[in-house]
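In: here is a sequence together with a model predicted from it:
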Amino acid sequence: MEIKPLKLNVNAGKDAAPATEVAKRKQAANAVEPIEDAWRRIYASKLSDSDRQKLNEVKAAMEDGRLARDPSDCVNKAGKPKKFSKAEALRLWKTVQAQTREEKLRKMVEETPDNYWLITDEKRLAEFVTLLENEEEIVFDVETTGVDVWNDYIVGHVITAIKADVHAYIPTRHKTDRPQLNRDIVNEALRPFYEDPTVGKLAHNAKFDIHMLDREGIKLRGLTWDTQEAMRLLNENEPSFALKNLVTKYLRIESSTYGDLFGKIGFDEVDDLEIALAYAAKDGDVTLKLRNFQRAHLAKMPEVLRYYETVEVPLIGVVQQMETTGLHIDLDYAEEYGRELKDGLDRLYDELIAELGDVNINSPAQLKPALERVTGESLASTDAKKVLKPLAKKYPVVKKLLEYKDSFKLYSTYINALPELIDQKTGKLYTNFNPNGAKTGRFSSGGTGVNLQNQPKKARKLFVAPKGYAILGGDWSQQEYRCLAYFTQDPKLVDNYFRGDDLYASIAAEVFGKPIEECGDGSVYRKQAKVIVLAVAYGGGANMLKDAIGVEKHEAQKFLDSFFERFPVVKEWVESNQAFVKKHGFVWMDHLQRKRRLPDAKDRGAKGHYSAVFTQSTNARVQGSAAIQTKATMIALQELCDRKTAEGRGKWRLWCVVHDEALLLVPDTLTQQDVKDFEDVMVNTYVFGNIPNKTDIEISRRWGEGLKIKEFFSGKVSRDDYPNADDYEKQKRIVGEGWQGKGRD
């Protein structure tokens, strides 16, 4: 067919100059310096890999006549000929890029398969709906104005009818003169299929699409596969989980990224709907092909496939609902606390300058010599964790500097910045939770929102429950160490959890040879024992331990040796992990449900990498298995929220998950039975074999200022529970802030 000129609202760059003009420019340029010499000079300069690739493309385009210098670049202000430069060549690359983009788009349209349907009228839509009525599973995707789920909007729907082998694109809000269907008509036509749980749905990065449909009033049900999350189980070390990169790599289907084709514009600005069809319908097509590829490979690992389908896939909808709940910020408290922090920062700054001299504290080049002069120590760097923290006990000025740095980060990153992220329409703060943010499968959060996983305890006070609600929180007591006891079956660890003893005090008494009475809460022995167990569980060794407790490496190694001497079964298990990863290049998490691939462990030539991944084998098993427990429990917690809401107990919602802590937003009229139901889910959903779970529960109005269950329901604080007078007074204040009588027996 004849292809008309493609219209696209992008800067396509400058057209190639006519042949006569090209010749004139070449002649003028060569009079100053032959172009071949210019290229040799440019290539002889220091170039990044990216710049070298761009220069190669520009040189090729100039040599085959598709590109020439701009006349204005050939002469200087005086009108004299000017040499060809690297900067000019890189400017020309934008023109090459635009030419390449236009050619790719043209080719995409020319090669659009016959089973890609562009649906722009109600008759064609009705025909497609008839096809969907016979489908058991469909692919879905939405095209949008951008990637902000709270402010962007849908401009078209991609639906693949799998049995019918039709990949459709239904535009609704493109900026074009071409006819397209009204969004309400399309929404109502597709709603029955989106919301039918018996029709399976598969997508890539489904959480985004579920969010966007939710904002249109459509509740997606029946999700069966997400190719992005499936790939995280097949290879968590992928450099990119973008759909186009994955299908190019694994399916050998050449696919350009959105940025390569359209730059930074929203899809609504693609005004040629033939281009929109060629791009969007292909998303549905390749997502289906990638799903089939992934399912075949996961089928070879039955337990991984079962875990993916029963935990990772259902979790996507749970996380989407949790993100939608949003977070409330106490702006008055933020302003008040911000003033206090600022005053403290100014005081600390003045004191530091008085001791260190007039230096820029945020400049390592100025700070390092000033610290060396004051302390008399030779410093490798000004790294807070590795260098400064071990010196803080010895030098008050270093301790003060670390306090300044912590307060500055708290003020600039949280207290001062968080209020600016509040959504103006809803008054809430939103964040993005990534269920597989770490390669072990552990959660991360952030994106365009706030990173709740890294929230300092002082900043948590900014987050509050809205009026009439409370934050019901539970954290697994020693989650990862119970996992360690389960895997190792060390008799001392197992017996400790059966007896319900204080693990850290017990270990401290063993390692340091002290009476248990001297190793209780607040003792230096207990604190050090806690870090020792952390180093063991994370495979960190003496280097991690010395930095954490501020001792020399040889002393840290003595602590570890003492631990392993008294817990030989743990030592044997750690060594077995290292032997396994050395042989296989990966380790299994609980019940063979997922792998952590550490290929460098098999490569002794990897030097530092070999050593690092060797020790990661233990960390991966413990942290990854704990993450599985968290995820399985989150699904059960969402079911609890749905049940309580359906029973008329008010609106229950998942609020957030931070490491080993799960928090719900619940009506502040909750009962003790409600709390028991919450505790039951936390401790019984996923148990590590014979090791009992334990959860510490608090009820809060302000995150980080929680009440124990008996305090919340009685409105009283027992002096016996708080030996420290300041803690006692703090709890009395919290109880006195309107909590009495809220809970019901």
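Out: Happy to help now that I have it.
In: drop to CA atoms for contacts and neighbour counts, all remaining ones
Out: OK.
In: the nearest residue to residue 606 once chain neighbours are set aside: neighbour count?
Out: Leaving aside its chain neighbours, residue 606 sits nearest to residue 600 (6.3 Å; criterion: Cα to Cα, 6 or more residues apart in numbering). Residue 600 has 21 neighbours, counted by other Cα atoms under 10 Å.
In: over to residue 304?
Out: 20.
In: now for the host helix or strand of it, which elements pack on it?
Out: Per DSSP states H and E: residue 304 is located in helix 302-307. For helix 302-307, the elements it packs on are helix 273-298, judged by 3 or more Cα pairs under 8 Å, 6 or more residues apart in numbering; DSSP states H and E.
In: would you indicate which residues of the helix it packs on are buried?
Out: In terms of neighbour count (16 or more other Cα atoms under 10 Å), helix 273-298 has its buried residues at 273-288, 290-291, 294-295, 298.
In: any idea how far the top helix by length along the chain is from the chain center?
Out: Determined from DSSP state H, the single longest helix within the chain is helix 608-646. Taking the mean of its C-alpha atoms, helix 608-646 sits 14 Å from the chain's own mean (Cα atoms, centre = their mean, to the nearest Å).
In: buried ones in that helix, by neighbour count?
Out: Going by 16+ other Cα under 10 Å, helix 608-646 has these buried residues: 610, 612-638, 640-641, 644.
In: which strands and helices sit next to it?
Out: Under the contact definition 3+ Cα pairs under 8 Å, 6+ apart, helix 608-646 sits against helix 313-325, helix 479-488, helix 524-537, helix 568-584, strand 586-588, strand 653-658, helix 672-684.
In: comparison target below:
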Amino acid sequence: MKKGDHLFLVDGSGYIFRAYHALPPLTRKSDGLPVGAVSGFCNMLWKLLRDARNTDVGIVPTHFAVIFDYSSKTFRNELFTEYKANRTAPPDDLIPQFGLIRQATRAFDLPCIEKEGFEADDLIATYCRLACEAGGDTTIISSDKDLMQLVGPSVQMYDPMKDKQIGIAEVIEKWGVPPEKMIDLQALTGDSIDNVPGVPGIGPKTAAQLLEEFGDLDTLLARAGEIKQNKRRETILANAANARISRELVKLRNDVPLEEGLESLQLHPANGPRLISYLKAMEFTSLMRRVAETTGTDASAVEAGTVTVDGFESAHGPDLDVAPKAAGATTDTPAQDGKTPALLARRRAEAAAAQKLDTSAYRTVSEAQALEDLVAEAYATGVVGLDIQMTSIDPMLAEITGIALGTGAGQASYIPVGHKAQASDLLSDGATPGQMRAADVLAALQPLLSDRSVLKVGHNLKNEWLLLSRHGITLEAFDDVMLMSYVLDAGSGAHTLDALADRWLKHSALTIKELLGSGRTGIGFDRLPLERATAAAGEQADMALRLWAVLKPRLVAQGLVSIYERLERPLIPALARMESRGISIDRQMLSRLSGELAQKAGALEDDIYKAAGGPFTIGSPKQLGDILFGTLGLPGGAKTKTGQWSTSAQVLEELAAEGHDLPRKIVDWRQLTKLKSTYTDALPGYVHPETRRVHTSYSLASTSTGRLSSTEPNLQNIPIRTAEGRKIRTAFVAEDGNKLISADYSQIELRILAHVADIPQLKAAFANGDDIHAITASEMFGVPVEGMPREVRSRAKAINFGIVYGISAFGLANQLSIPREEAGAYIKRYFERFPGIRDYMDTTKAFCREHGYVETIFGRRAHYPDIRASNPSIRANSERAAINAPIQGSAADIIRRAMVRMDDALVAAGLPDVRMLLQVHDELIFEAREEDVEAAMPVIRTVMENAAMPAIALSVPLQVDARAAHNWDEAH
């Protein structure tokens, strides 16, 4: 290399993750191999090279290389063992793409450089030094702040995603210090991503101010006693050692011994046939055509090359933060004989069904040495099944009865800690002999449970996560087979552990009734003999581990890894934290409301008895049916299979809509008594004895569309259209000095409908912030928006929301109290004005009939096998559900994405005390100190409104309304 030459260094590892996260999942059509990151990488690299070789664009490189991280372990781990220890393993669908991307780099005829023991940044720093010494210039293709310390007169950076050059001035503008002080700045601020400690509470602005005042880190630490702010001075003095070690961690090595010198990095002309051969093998047709055109190559004359696909779970090679398998451990990978993810999944399922479970082979661990050996075995295996037996299904109240770990198929151990047997068998402290203390067991297991290098596999792990967090343990690196099954098969089967074992393992698991009995003779798990408990708990851990082996490759084969990794698994800790926080209620308010509801219900009872001609048991469907259709002879009566008259809510609503007084009063009475029994009377019973708050429990896999549901208590079904329902919300209150913040998506499902159905009028209305219901009414009825009668807008509103749920003419007629013919005419006119909606419905039904499922905009699947049913009624119900699922499911996915990001966003904004408490369909409820409310609401709105990005760029804006008050109703 000589003066005037220019070196381009691409941060290859950064390119990989940018490509993966910027693009939706993509699989190779011929075999289902995940290739989304490879495709993105190739397109980004091709554009960069095309522009770089274009003399009209600007800088033309003479030398070029792509630099990768060799592995997660470098010399920095010897300096600080916790360096990058908080990083999670890469998504499973990305693992096989690392090797493919290296092959892609070579297909581009570019040097592919990595070095064991060093990071890509160190190699980049070394090449920069060598180029500078040779008199050349360097451009680093990256936006990573860690590389900004290298920027200088002959070194600049380029961010291709933002098309932005980063020189000395840009570094100063961004960070407030020149490049030569970036090391000291990062030493002070630390880096949560790489687990660089830094100095707590010192952000970039403060660090820049301190360095401007004191010059450099050494001077700052030597003169820290001169800092005027007490807290800042004490923090820096207390963390001086952390700052020094952080400096060593962020400082890049520029003396890495290199195998490839600068001369080996010379950029050659594009080799069209070689690159096309690779692209053809990867089935990247569009890019292949562009390469062929640019290089003047006849693509049809080039044969597809051969690419090597690394294994999946065993691909512990470069770039992976995953512990390698123990020596001698067997691998089951598709790489050995070229098998695809789909074939691997099929083979795993067949093997799982053929391999029987033997519960008698499990071990009971009751001594410290045996526990130590079990932990060592778990580390050697790298993947363990996990099951925690509790004294209650409520993890906020439960104590640990025992913990089971599975270290392989048929290999499970149970550690009892809280069993109690018959009085004659009890120790003096009331425990069964042969157990260790729970505190000692948790202390021994805590490093394993929190270690990111060992994967923990379980079923419905949210409860375990919450229970362990109560004991100060954060469960890290986990997979949940319930959520895997939910992502794969929502709507086509149950996701309980027993159901999954029966379906995939052909194993009938021990039932609760078989284990514990039922009724008066039933016992708790803590009363089981240890041998029996070992068999039961070990079976749970063993089944979870075997199911994981079956379901994991199915996620890859079906292109659903990103749904699991981004929408499901990250939600476990987010929901567990919400559940642990709970919400305060005003008991006195509930008591008053209960009295009011009782009085109103009593008054209605008198009216009901008068209308019925005498007293009867209102809650008895039989007596009510006899009076309505027998005594009073009302029309429309239909009998159930038991021979009784149907008195369902729909039947009563229809009779009330026809003007019959008694059914209307029955409906009102049912609503009042349900509110009283379900909420005002019951909620005080859910108050936790220690926290004095109500802690609901969220179910992640209970709906086919991805919506969450809550139980014990159910806080998602409190009616808000009635005054009584809204009064119940006033009993949910903030603690003294705090406020509740309600952040609610505005008309999110209509916005998604406008996006997916591509309705110009609706999209324009949302973009302009217009009244969507008034716009709809104007389109349908030809009425000007200005001065529009309320009833006209109301009809349009009913149709707007009804269409999303596939409302029929009959349903709309009941809702608007109009003749069915008129309602049918409204719906017909709606489709005429917005033909895209009818097209969407027809296309969605056709897709579902062909595939058996529909998808949200993010790719979540909801299965509706009955859409092919011969029964017209069943088929019609499935069609309506299939139409609604992509809309409702997309809204559910968006709020899930917001919830996953929310806590980190609030912490990053300096608002760690703002706590997300509840999720109710399209609404999130927070509690914040009064002084934090104004700062919190913009952060919450931003996270929620941008939740779809970067995966999906909606063609309509999302809008979030956020308000704060002392109770939930006032905040809503």
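Out: That came through fine. Everything numeric here is computed off the predicted structure, so don't read it as measured data.
In: sorry, back to before: nearest to residue 111 of structure 1, of the helices and strands packed on helix 608-646 of structure 1?
Out: Nearest to residue 111 of structure 1 among these is helix 313-325 (34.1 Å), distances taken as Cα to Cα.
In: tell me what angle the closest one forms with strand 653-658.
Out: If you take axes from the mean of the first three to the mean of the last three Cα atoms, to 10 degrees, helix 313-325 of structure 1 sits at 100 degrees to strand 653-658.
In: okay, helix 313-325 of structure 1 sits on what stretch of structure 2?
Out: Using TM-score structural alignment, helix 313-325 of structure 1 corresponds to residues 569-581 of structure 2.
In: can you tell me the SS state at the residue nearest to residue 469 of structure 2 when sequence neighbours are not counted?
Out: Leaving aside its chain neighbours, residue 469 of structure 2 sits nearest to residue 475 (7.7 Å; criterion: Cα to Cα, 6+ apart). Under DSSP: H, G, I helix; E, B strand; the rest coil, residue 475 of structure 2 falls in the coil class.
In: same question, residue 178 of structure 1
Out: coil.
In: what about it, neighbour count?
Out: Look at residue 178 of structure 1: counted by other Cα under 10 Å, it has 10 neighbours.
In: for residue 957 of structure 2, give its distance to residue 12 of structure 2.
Out: 34 Å (Cα to Cα, to the nearest Å).
In: same check on residue 601 of structure 2?
Out: Distance from residue 601 of structure 2 to residue 12 of structure 2, by Cα to Cα: 69 Å.
In: whereabouts in structure 1 does the helix or strand containing residue 279 of structure 2 align?
Out: Using DSSP H and E, residue 279 of structure 2 falls within helix 272-282. On structure 1, no counterpart of helix 272-282 of structure 2 exists by TM-score structural alignment.
In: one more: stretch 293-309 of structure 2?
Out: So stretch 293-309 of structure 2 sits over no part of structure 1, by TM-score structural alignment.
In: packing partners of the helix or strand residue 249 of structure 2 falls within?
Out: Using DSSP H and E, residue 249 of structure 2 falls within helix 240-250. Applying 3+ Cα pairs under 8 Å, 6+ apart, we find helix 240-250 of structure 2 packed against helix 75-79, helix 182-189.
In: follow-up on the earlier one: could I get the buried residue list for the helix holding residue 304 of structure 1?
Out: Counting neighbours by 16+ other Cα under 10 Å, helix 302-307 of structure 1 gives 304, 305, 307 as buried.
In: so what's the second one closest to, chain neighbours aside?
Out: What it means is residue 305 of structure 1. residue 298 (5.4 Å).
In: tell me how far the one you found lies from residue 232 of structure 1.
Out: From residue 298 of structure 1 to residue 232 of structure 1 the distance is 11 Å (Cα to Cα).
In: do a quick rundown of the helices in the stretch 251-400 of structure 2.
Out: 272-282, 285-295, 341-354, 368-381 (DSSP state H, counting those that start in this stretch).
In: of all those, which one is nearest residue 597 of structure 2?
Out: helix 341-354 (55.2 Å).
In: and residue 750 of structure 2, what does it touch?
Out: Counting by Cα atoms under 8 Å, 6 or more residues apart in numbering, residue 750 of structure 2 touches 800, 801, 804.
In: what residue of structure 2 matches up with residue 540 of structure 1?
Out: So, by TM-score structural alignment, residue 540 of structure 1 is matched to residue 807.
In: go on, residue 226 of structure 1?
Out: Residue pairing (TM-score structural alignment): residue 226 of structure 1 is matched to residue 480 of structure 2.
In: could you do residue 175 of structure 1 as well?
Out: Aligned partner of residue 175 of structure 1 by TM-score structural alignment: residue 420.
In: could you confirm its match falls within a helix?
Out: No: counting by three-state DSSP, residue 420 of structure 2 is not part of a helix but coil.
In: so it touches residue 434, yeah?
Out: No: with contact defined as Cα atoms under 8 Å, residue 420 of structure 2 does not reach residue 434; the gap is 11.0 Å.
In: more neighbours: the two, which one.
Out: Set residue 420 of structure 2 next to residue 434 and count neighbours by other Cα under 10 Å: residue 420 wins out with 22 against 15.
In: and the more buried one, how far from residue 432 of structure 2?
Out: 5 Å.
In: before we move on, what about residue 555 of structure 2?
Out: From residue 555 of structure 2 over to residue 432 of structure 2 (counting by Cα to Cα), the distance is 43 Å.
In: what of residue 835 of structure 2?
Out: In terms of Cα to Cα, residue 835 of structure 2 sits 71 Å off from residue 432 of structure 2.
In: between these two, tell me which one has more neighbours.
Out: Each of residue 835 of structure 2 and residue 432 has its neighbours counted (other Cα under 10 Å); residue 432 has more, 24 against 14.
In: this completes my enquiry, with thanks.
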